[in-house]
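Q: using only what follows, build the 3D model:
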Amino acid sequence: MQYRKLGKTGESISAIGLGCMGMSYAYGSSQDFNEQESLATLELALESGINFWDTADMYGQGANEILLSKILATRRDKVFLATKFGFRFKEDNTNYFDGSPQYIKQACEASLKRLNVDVIDLYYTHRIDDTVPVEDTVGAMAELVKEGKVRYLGLSEAGVDSIRRAQAVHPIAALQTEYSLFTRDIEDEILATTRELGIGLVAYSPLGRGLSTGAINSQASLSKEDFRINLPRFREGNLEQNLRMVNALEAFAKEKGITAAQLSLAWLLAQGDDIIPIPGTKRRKYLLENATAADINLSAADLAAIEQILQQHAVFGLRYTEGGMKLVNR
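A: Alright, predicted model coming up:
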């Protein structure tokens, strides 16, 4: 495994991280959540040198943090642990976002208890609360650093103005945002801002929520419980168009003797040493496939060929529903 520095923290973390959400939430049906396989995948991650793990208190409404605690109980010193706060659930299982200072301390204490750890390495606000000044949110997060419960602070899906305002309150170690061959909007302004300020870029959904894996070839590939079935990019009409781009990437990857997923991760890594993708998986097979992408070096000609494919195939559909899009890059 290759390692990269996270922003200005000086911390060396694996160039390929591990998104743990899918082990407990969102992808597939409830029958797909196999705790034994997930725990084996976490163990294999450490054996493969993947020391950067990403979770959140909303994944399975705390279940994902509890899952990770079973490995952290004996391997805490081997993991650079990131979690997030902010989404709260109502009795009808709908959620809303709360970035208030009053809630942050409560959320952190709950995560520490579920994870069964004394300190969280990287603590993100999962979104920016447009009803609370970002200075107040980050100020409350900074108090957690002073108390020794959190080491570094992060933002997720924040816009340029919020990033600058947050940085003025307390150093921000990382911005987590969706970035992949299918989602490149951060290249306009956000990436330039994080680089100017020395903030690391953690790319979630680097495989286009599974599009790059080749496992999704129709809506029928998705369980009715899978949250992707409601995302615009996976709806009938859009999905068929997006698979044209996937097919072109798969053909190019095959010429190089790699998978389209590995190509996607290698492309992200080639965009800069400050970028750390966190592909999610709950199976050992795919973990190993993702991990080896760190050793793939794409030439300038390879990158130009990929860019040509992207220019030839537009992405159809937004990455979230209309409601979800209102929460990103703000």
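
Q: from here on, just use CA atoms for contacts and neighbour counts.
A: OK.

Q: in the stretch 101-250 of the chain, which spans are strands?
A: Using DSSP state E, counting those that start in this stretch, the strands of the stretch 101-250 of the chain run over residues 120-125, 150-156, 172-178, 200-204.

Q: could I get those strands as JSON lines with mean neighbour count and distance to F234?
A: Output for those, formatted as JSON lines (neighbours: other C-alpha atoms under 10 Å; distance: least, C-alpha to C-alpha, whole Å):
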{"stretch": "strand 120-125", "mean neighbour count": "24", "distance to F234": "27"}
{"stretch": "strand 150-156", "mean neighbour count": "23", "distance to F234": "23"}
{"stretch": "strand 172-178", "mean neighbour count": "25", "distance to F234": "16"}
{"stretch": "strand 200-204", "mean neighbour count": "25", "distance to F234": "18"}
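
Q: can you list the ones you listed in JSON lines and add distance to T321?
A: Formatted as JSON lines, the strands of the stretch 101-250 of the chain follow (distance: least, C-alpha to C-alpha, whole Å):
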{"stretch": "strand 120-125", "distance to T321": "21"}
{"stretch": "strand 150-156", "distance to T321": "18"}
{"stretch": "strand 172-178", "distance to T321": "14"}
{"stretch": "strand 200-204", "distance to T321": "17"}
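
Q: for the protein, just list every one of the helices.
A: Remark: helices assigned in the chain by DSSP state H are 35-47, 63-75, 101-115, 134-146, 160-169, 190-197, 238-255, 260-269, 284-291, 300-312, 322-325.

Q: to compare against the first, here's another:
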Amino acid sequence: MSSSNAIAHHTINGKPIGRVGFGMLGLTKPWAPVDYSIAIQVMKTALEQGANFWNGAIHYGTPTANSLHLLHHYFTLHPTDAPKITLSIKGAYSMQSGPTGSPSAIRASVENALQVLKGVKTIDIFELARVDPNVPIETCIMALAELVKEGKIGGIGLSEVSAATVRRANAVHPINVIGNGVLGVCRELDIPVVAYSPVGRGFLTGELRSVDDLPANDFRRMLPRFQPGAFEQNFKLVEAVEEIAKRKGVTTAQVAIGWVCRQGAIPIPESTRVERVVENCRPAELTDEEMIEIKRVLDAFPVSGQRYGGVHEKFLSA
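A: This is a model prediction of the structure:
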């Protein structure tokens, strides 16, 4: 394992977690599917590099080819890796209609995930992908707590929630992870924060220099931050981070991931390439002075555009 990432910086459900995790979205996108043989190699490399917290989702892919199907394939081939991985699965969410937080919908989502995994790997954390505005968070957590009690999931996670929601949820049952949540209250309650898209959906790799660098069918063309006008503004931030990366002899992605680590969060970068996984698992070690410099950069070049736009934007920070 990579010496920089194999060190446990967090524990989840009592298990040590490496400094950097691994996100599975990029391996199961229906618009750019990755061959299973390549995906397996990428996942194996992630574990070898110390990235032992894996985050997937039922809605990452199609009903017949999503994260769970890929995970079943991986752990069938590598059964001895199952206890080495802390697996977090997002669910109770529809890409068309948003979150479905009723107790019956949450149970159905968990049961669906378990049915696909077929016992090759436990679900260490089941994460509500978003908060259903029509269902009290206490009701959702009580339903998940029952599933923990039944042994169907190991713990509970939340994604894109407000500080108030974290407090309400944690009062019902201990929350094991928060995805892109608020840092202050999570530190207070000793809840690990998991940060998805730590390189800005590829922006901070430095490989995207203009909108035209995106393939015609790339889903990022639909996101507000990649629209003409917003792209050019956001690229100014990339260029500023590139200058820091050049001085340190690292990549912009390593600076971005190192910045997330300094916040005390667990970044879960996605990748479809082995060499990128190795790079991502070696985050830059940033000094206090460099963190201050990055703060000045962020102040000078604020991010332009909403994260998702449209109907999905309203489910953020619920």
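
Q: output the residue interval of the second structure matched by stretch 130-150 of the first structure.
A: The counterpart of stretch 130-150 of the first structure in the second structure, using TM-score structural alignment, spans residues 133-153.

Q: report the buried residues of the matching stretch.
A: 137-138, 140-141, 143-145, 147-148, 152-153 (16 or more other C-alpha atoms under 10 Å).

Q: how about stretch 109-118 of the second structure?
A: 109-110, 113-114, 116-117.

Q: now these as a markdown table including distance to S271 of the second structure?
A: Shown next, in a markdown table, are these (distance: C-alpha to C-alpha, whole Å):
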| residue | distance to S271 of the second structure |
| --- | --- |
| S109 | 26 |
| V110 | 26 |
| A113 | 23 |
| L114 | 25 |
| V116 | 23 |
| L117 | 22 |
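
Q: which pair of the residues you listed spans the longest distance?
A: S109 and L117 (12.6 Å; C-alpha to C-alpha).

Q: so how far is P224 of the second structure from the spatially closest residue to N52 of the second structure that is not a sequence neighbour?
A: Spatial nearest neighbour of N52 of the second structure, chain neighbours left out: I85 (4.9 Å); criterion: C-alpha to C-alpha, 6 or more residues apart in numbering. I85 of the second structure sits at a distance of 34 Å from P224 of the second structure (criterion: C-alpha to C-alpha, to the nearest Å).

Q: looking at those two, which has the bigger crowd around it?
A: The neighbour count for I85 of the second structure versus P224, taken as other C-alpha atoms under 10 Å, is higher for I85 (21 against 18).

Q: which residues touch the equivalent of the more buried one over in the first structure?
A: Counting by TM-score structural alignment, I85 of the second structure lines up with V79 in the first structure. Contacts here follow C-alpha atoms under 8 Å, 6 or more residues apart in numbering; on that basis V79 of the first structure touches 46, 51-53, 72.

Q: okay, these in TSV with neighbour count and distance to A293 of the first structure next?
A: Shown next, in TSV, are these (neighbours: other C-alpha atoms under 10 Å; distance: C-alpha to C-alpha, whole Å):
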residue	neighbour count	distance to A293 of the first structure
L46	15	16
N51	24	16
F52	24	16
W53	24	17
L72	19	25
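
Q: now stretch 201-217 of the second structure: buried residues?
A: 202-206, 211.

Q: ok, stretch 51-60 of the second structure next?
A: Those would be 51-60, for stretch 51-60 of the second structure by 16+ other C-alpha under 10 Å.

Q: keep only those of these that are in strands.
A: 53-57 (DSSP state E).

Q: which one of the residues you listed is nearest E289 of the second structure?
A: Nearest to E289 of the second structure, judged by C-alpha to C-alpha, of these is F53 at 29.7 Å.

Q: dead centre of the first structure: give me the residue that sits there.
A: Centroid-nearest residue in the first structure, with C-alpha atoms, centre = their mean: Y204, separated by 2.6 Å.

Q: in the second structure, what sits opposite that residue in the alignment?
A: Match for Y204 of the first structure (TM-score structural alignment): Y196.

Q: not counting sequence-adjacent ones, nearest residue to its match?
A: Per C-alpha to C-alpha, 6+ apart, closest to Y196 of the second structure is I268, 5.2 Å.

Q: ok, now how distant is that neighbour from E239 of the second structure?
A: 23 Å.

Q: give me the distance between the residue nearest to N52 of the second structure and H69 of the second structure.
A: When I85 of the second structure is compared with H69 of the second structure (using C-alpha to C-alpha), they lie 16 Å apart.

Q: now Q96 of the second structure
A: Q96 of the second structure is 21 Å from H69 of the second structure, by C-alpha to C-alpha.

Q: of the two, which one has the most company?
A: H69 (19 against 8).

Q: which position in the first structure pairs with that one?
A: H69 of the second structure maps onto I66 in the first structure, by TM-score structural alignment.
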